[in-house]
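Visitor: build me a structure from this.
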Amino acid sequence: MIEISTNKQKLDIQLIHNYLSNESYWAKGRSLETVQRSIENSLCFGVYTENSQVGFARVVTDYAVFAWLLDVFILPEYQGKGYGKKLMQAIITHPDLQGLRRWGLGTDDAHELYKQFGFTSLQKPENMMEILNKTPGR
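Guide: Coordinates of the predicted model:
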């Protein structure tokens, strides 16, 4: 049985920090303080089975126009069991995230998963700009 919850009190911060800081390709070295602050300021989704957290994602949003999906993961031993799809379904259908004009995300390797939920490559990548701060732990 899988449970997906937005209750931040249920989140295993140590598990999230360990995965992001040590196992992910996008957040290597991210500090515990940064993980905690990012959780405090995001709509977070925990994935649980048998009362243990096995996945996570967070959304940064204004709840009106825009949402950015970040830090999505399912622990390796639980991948391939449909948990990622269930997590994405819960995010996309969350009542507070309906009617947004634009969603964004960045991924190196999960394009096929996100395409199933309506994500596409940027239509006008030349319109997008960024500031990339390469400070360690961020």
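Visitor: only C-alpha atoms from now on, for both contacts and neighbour counts.
Guide: Noted.
Visitor: identify the residue nearest Thr49 in space, chain neighbours excluded?
Guide: Closest residue to Thr49 in three dimensions, ignoring its sequence neighbours and counting by CA to CA, 6 or more residues apart in numbering: Ile2, at 4.9 Å.
Visitor: state the distance from that neighbour to Lys115.
Guide: 23 Å (CA to CA, to the nearest Å).
Visitor: here's the other one to compare against:
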Amino acid sequence: MPSPYSFSTDTATIDRPLVHRWLSEESYWARGRSRETQDAAIDASRNYSVRDADGRQVAYARVVTDGFTFAWLCDVFVDETARGEGIGRLIVEGVIDDLQHSSTVKRIVLAASTASGLYEKFGFAESSGPSRYLIRPMDR
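Guide: A predicted model of the protein is given here:
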């Protein structure tokens, strides 16, 4: 049975007011972020979304990258009503696949205090440095 969810790399399809609400009101890392700041972050990043069968956006992620050596996966968010359906896995897998095939990025970094089990499934592990960043080397 095909998945009722679809992954997209098209920034034009991002529901900006929804993403802003999610991040500024429901996330622990971007609470209070202004709409102006969120829009600027979207404009300066690679953006990803997941939509349900009705076209409603149910997840968002963005990547800050130079496109050659380094990528920072951030603002990963799945709508509360869609959690537990594999959408987090779908969006992280889509981001990795996109970066694997469209850039020469050597590693993806993220910082997370929750969902580390999800990220570990994709090869992310704690760094050996003084920070709590998780790093996933890219297959090259």
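Visitor: returning to what we had before: what does the residue nearest to Thr49 of the first structure correspond to in the second structure?
Guide: If you follow Ile2 of the first structure across to the second structure using TM-score structural alignment, you land on Tyr5.
Visitor: and for Asn18 of the first structure?
Guide: Per TM-score structural alignment, Asn18 of the first structure is aligned with Arg21.
Visitor: where's its match, which helix or strand?
Guide: helix 16-21 (DSSP states H and E).
Visitor: quick one: stretch 55-67 of the second structure aligns where in the first structure?
Guide: Against the first structure, stretch 55-67 of the second structure falls on residues 51-63 (TM-score structural alignment).
Visitor: give me the buried positions along stretch 100-118 of the first structure.
Guide: By neighbour count on 16 or more other CA atoms under 10 Å, the buried set for stretch 100-118 of the first structure is Trp103.
Visitor: try stretch 16-25 of the first structure
Guide: For stretch 16-25 of the first structure, a neighbour-count test (16+ other CA under 10 Å) marks 16-21 as buried.
Visitor: now render these as CSV, adding distance to Pro95 of the first structure.
Guide: As requested, the buried residues of stretch 16-25 of the first structure are exported to CSV (distance: CA to CA, whole Å):
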residue, distance to Pro95 of the first structure
Ile16, 24
His17, 27
Asn18, 30
Tyr19, 28
Leu20, 27
Ser21, 30
